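**Q** Fold the following and give me the result.
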Amino acid sequence: MKPIKTIEAYQKPPSPKTYAAGEIIFSQGETGSLMYGVISGEVEMQLNSKVIETISMGDVFGAGALVHDDHLRTSTAIAKTECLIGFLDQKHFLFAIQQTPMFAIEVMRSYSDRFRRLKELF
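**A** Below is the predicted model:
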């Protein structure tokens, strides 16, 4: 069962952005300042040029760069299909966590689910 997602947080200004299939959203090793949410479409996450998972509508990604001091991306995100992607900067991310505890829980759940799936690969 998939939990209720937090797409609504990504549909408020700033406006979501459309990415074409194959377009890079961010690259491994880059400094990150945004967290992303998939409003529509699919995003492939790659580690060292190897696809490790596909993120779909309602899932979030990229928050790690907002919570680590170095703000570095540990993976590459590429639009697998045409995607509508919402985003939050650190200021809005922290506000959403403080004002909406369920937002924080959903982000943690998404990353926990992702970690479990990745653990099974190795």
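
**Q** C-alpha from now on. contacts and neighbour counts both.
**A** Will do.

**Q** quick one, helices of this structure?
**A** Along the chain, counting by DSSP state H, helices occupy 7-10, 64-67, 90-99, 101-121.

**Q** tell me which strands and helices the third one is in contact with?
**A** When you say that, I think you mean helix 90-99. Secondary-structure packing of helix 90-99 (3 or more Cα pairs under 8 Å, 6 or more residues apart in numbering; DSSP states H and E): strand 34-40, helix 101-121.

**Q** In CSV, list the helices of the chain along with distance to S49 and mean neighbour count.
**A** Shown next, in CSV, are these (distance: least, Cα to Cα, whole Å; neighbours: other Cα atoms under 10 Å):
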stretch, distance to S49, mean neighbour count
helix 7-10, 28, 18
helix 64-67, 19, 18
helix 90-99, 27, 14
helix 101-121, 15, 13
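
**Q** Also this sequence, please, to line up against the first:
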Amino acid sequence: MTSPSPGALTTMRLLAQDGNLRTFAAGDVIFRVGDAGDSVFGIVDGEVRLDWAEGRTSEILGHGSCFGVGAMVGSQHQRFGTATALRDAQLLEMNREEFLFALQELPMFALEMLHGLEQRLGHLRAPDPDGNLS
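**A** Next up is the predicted model:
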């Protein structure tokens, strides 16, 4: 499981509104590859599996991790992977408008998001026990 960077989730909590907390049961699909993406998620509780490349690569994220930030980069984004709750999960959801507000008002939020993304990418590129890159 990827180690979280709690800074971004902390910022999301500070800016969260009542409707931003979403609950998913174990096995629920949060989004699928190809879905329109217009929000980023922070994991308050639970675990989420992200499947990439038609399920050939996956990662498991837990409390404090954020995912779906690619949807914030451009309008009309389509999701690159499928996110599924591995166990009951509570997620904070931040839409594009809220995300841009956070970047404007709290510039460290961008660095927190980038740091979390860098950790996840490093984990995905880490060699498996046989020395192969994942």
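
**Q** circling back to that earlier point, export the helices and strands packed on helix 90-99 of structure 1 to CSV and tack on distance to G86 of structure 1?
**A** Shown next, in CSV, are the helices and strands packed on helix 90-99 of structure 1 (distance: least, Cα to Cα, whole Å):
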stretch, distance to G86 of structure 1
strand 34-40, 5
helix 101-121, 14
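
**Q** who's in contact with the aligned residue in structure 1 for M94 of structure 2?
**A** Applying TM-score structural alignment, one finds that M94 of structure 2 aligns to L88 in structure 1. Contact analysis of L88 of structure 1 by Cα atoms under 8 Å, 6 or more residues apart in numbering lists Y10, L34, M35, Y36.

**Q** now for A26 of structure 2: what does it line up with in structure 1?
**A** The equivalent of A26 of structure 2 in structure 1 is A21 (alignment by TM-score structural alignment).

**Q** for V69 of structure 2, that is, sorry about that
**A** By TM-score structural alignment, V69 of structure 2 lines up with A63 in structure 1.

**Q** Ok, A85 of structure 2 next?
**A** In structure 1, the residue matched to A85 of structure 2 (TM-score structural alignment) is A79.

**Q** pretty sure its match contacts E44?
**A** Yes: A79 of structure 1 lies in contact with E44 (Cα atoms under 8 Å); the separation is 6.2 Å.

**Q** Looking at these two, which is more packed in?
**A** Using other Cα atoms under 10 Å, the more surrounded residue of A79 of structure 1 and E44 is A79, with 24 against 20.

**Q** follow-up on the earlier one: dump the residue contacts of the residue nearest to the match of V69 of structure 2 when sequence neighbours are not counted.
**A** In space, and not counting its chain neighbours, A63 of structure 1 is closest to M35: 4.7 Å by Cα to Cα, 6 or more residues apart in numbering. Neighbouring residues of M35 of structure 1 by Cα under 8 Å, 6+ apart: V60, F61, G62, A63, A65, L66, F87, L88, D89, Q90, F93.

**Q** now, the most widely separated pair of those residues?
**A** Using Cα to Cα, the pair of those lying farthest apart is V60 and Q90, separated by 14.2 Å.

**Q** For the aligned residue in structure 1 for I60 of structure 2, the count of nearby residues, please.
**A** In structure 1, the residue equivalent to I60 of structure 2 is T54, according to TM-score structural alignment. By the measure other Cα under 10 Å, the count of residues near T54 of structure 1 is 16.

**Q** cool, and D45 of structure 2?
**A** For D45 of structure 2, the neighbour count with other Cα under 10 Å is 17.
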